[in-house]
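Engineer: next come a sequence and a model predicted from it.
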Amino acid sequence: MRYAVSRRASAGLLAMAAALCQPAVAQASFDIVGLRPGMSEAEAMAALSAHRPGMRVQKRHMAYSYSDGVQQLNTPSFLYELWVSFDDAQGREDFRLYFAPPPSASRVLGVTRQLSLKAPPTQAQLGAQLTQRYGAPTTSGKSNATTNLVWGEPGKPMCWRSTPNTTVIGVGEASDILSSLKRGQDKGHVPRDPSTCGLAAAASMAGEPVRNLTVRLVDYGAWAGTHQKAKDWVEQQRQGAVKARLSRGAAPKL
């Protein structure tokens, strides 16, 4: 299944005043400045507005492509990613929010936050703050000057990839979630039904003291489930297009 991508940028400052809505799908401690998997675009924008004024937003849309055997066709485009940035006297801060594809409802699947720290804390200080916020990490590791902490959703399968030094929880188009989880199933650490996988939060602290912090939050179960539905949906579109093309076919007069 292939896809085509288009970018739509909305320049300028956005100010939105709306109540922050908490979906039932994520536990209360798993959020990034109020952002949680399961939120709609409007709910996510409200959370970001409450976090800090002066955001700049870019919207990225995507469409799946398929063939009827003669011509290339595309599904209607849909919101795939929001890029949100803040850059003022407080410093630079960037967010990426990834949304579920159709036919599922457009809801947040994962969030990445990157920020530069103007008054860099030590890794021990920041690690203590993160532990106070999220609890004791499920796993941790260090690679060169970067320390990684990861939290898994209690009572749910942990479907992310981990090594002694690093743990990878991914979001975005660079991560083929279905193929990745299939490899995990082959190795025995991903359940037969990946939609039962839990959430994962990860923090990466770079440098000593820490000058750059990256935090990610991903709902693996929703990510796998919605992308499998999208794959099945596109195949249905393809089969329907092939059937329609064949019904219109006409032999020339001989």
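Structural biologist: Alright, I've got the coordinates.
Engineer: from here on, just use CA atoms for contacts and neighbour counts.
Structural biologist: Will do.
Engineer: give me the nearest residue to Leu177, chain neighbours excluded.
Structural biologist: Heads up, residue 177 is Ile, not Leu. The shortest distance from Ile177 to any non-neighbouring residue, by Cα to Cα, 6 or more residues apart in numbering, is to Ala224 (6.3 Å).
Engineer: same deal with Asn74?
Structural biologist: Asn74 sits nearest to Ser65 (Cα to Cα, 6+ apart), 4.3 Å away.
Engineer: putting a second one here so we can go through both:
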Amino acid sequence: MEKNEGEKSVVSFKNIGRDDSKDELEREDSNDDIKSPNEDDNKTKVVKSTSNLFEALHAGRPKDEEPHVKKTIKNKKEKTEYILRVDTDELGIAEDEFEDLQSLFQLFDHDMDGVLSIREACRMLNCLGFPSKEEQIKNVVGAVSIDKTGFSLSFNEFISLVSIKRREDPNQEALMQVFKTFDDGDDGRIQEIKFRQIMKGQQGLEPDEVDLMIQEYFTFTGENREEDKSLNFINYAEFVAMLQG
């Protein structure tokens, strides 16, 4: 067929000298690299920190200790969760209470490695009515922690500690010590709102149980009880005497 004058002939050199079988092989290889869109979207891995920082902060913990957290990748977002190794039913920890304790632990576990330093544990346990001094906290933590030098506290050890303390028979001296920790005015009285927090956190009582105890206290002392709880104060020496009576 004759070309018109001025018409350019276009020649493709792309496939000249190319082996068709090799071309097919390369296509197969390239297919091997193609992953399903959801293949890496959902992954779970158990993470054990090997950083120098972890060892420096929690040097008293064994290096072969089981991991405390696991990381889940879903929709390309990473989520860190604690690995629960204790039986909450056996420990008497209800599901909603467990979630509250977990949230509290997370507030102080800034690096989310599942372990608190003694200082972090001290601040967290103060929220639950435990003694405020670090030396006292070391004695408390030492009862459950595997770390006998740095007294770090893992999440599972924390759950066990809460259960143990709640099952202990309260005595007058122990209760007085707890209340004194929260006696900011050092006058032997605690605001009712703060008293409720102590009884719920330290003793593990339900709100209605605390209500009954407070009502019994005001009946016992003959004091008037205001509707505004912030205006009511509990004389904890008299409260402890009521319990022991």
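Structural biologist: Ah, there it is. These numbers come from a predicted model, not from an experiment.
Engineer: give me the TM-score for these two chains.
Structural biologist: Taking TM-score structural alignment, normalised by the length of structure 2 as the basis, the two superposed chains have a TM-score of 0.24; 100 aligned residues with a Cα RMSD of 5.9 Å.
Engineer: re earlier: burial of the residue nearest to Ile177 of structure 1, as a residue count?
Structural biologist: Number of residues near Ala224 of structure 1 (other Cα atoms under 10 Å) recorded here: 24.
Engineer: so it lies in a strand, does it not?
Structural biologist: No - with DSSP: H, G, I helix; E, B strand; the rest coil as the criterion, Ala224 of structure 1 is located in helix rather than a strand.
Engineer: could you point out which element follows the helix or strand hosting the residue nearest to Asn74 of structure 1?
Structural biologist: Secondary structure assigned from DSSP states H and E places Ser65 of structure 1 in strand 55-67. Next along the chain after strand 55-67 of structure 1, taking DSSP H and E as the criterion, comes strand 72-74.
Engineer: residues making contact with the strand holding Ser65 of structure 1?
Structural biologist: Residues from elsewhere that reach strand 55-67 of structure 1, judged by Cα atoms under 8 Å, 6 or more residues apart in numbering: 1-15, 49, 72-87, 234, 238, 241-242.
Engineer: buried sites along it?
Structural biologist: Neighbour counts over strand 55-67 of structure 1 (16 or more other Cα atoms under 10 Å) mark 55-67 as buried.
Engineer: likewise for stretch 224-234 of structure 1?
Structural biologist: Under the neighbour-count criterion of 16+ other Cα under 10 Å, stretch 224-234 of structure 1 has 224-228, 230-231, 233-234 buried.
Engineer: repeat that for stretch 159-173 of structure 2.
Structural biologist: Counting neighbours by 16+ other Cα under 10 Å, one finds that the buried residues in stretch 159-173 of structure 2 are 159-163, 166.
Engineer: compute the first-to-last residue distance for it.
Structural biologist: Taking Cα to Cα, to the nearest Å, stretch 159-173 of structure 2 runs 24 Å from one end to the other.
Engineer: and for stretch 62-79 of structure 1?
Structural biologist: Stretch 62-79 of structure 1 stretches 7 Å from its first residue to its last (Cα to Cα).
Engineer: equivalent analysis for stretch 119-139 of structure 2, please.
Structural biologist: 13 Å.
Engineer: circling back to that earlier point, buried only: go through the contacts of strand 55-67 of structure 1 for me.
Structural biologist: Here, 16+ other Cα under 10 Å leaves 15, 49, 73-75, 77-86, 234, 238, 241-242 buried among those.
Engineer: those in helices, which ones?
Structural biologist: Among those, the residues falling in helices (DSSP state H) are 49, 234, 238, 241-242.
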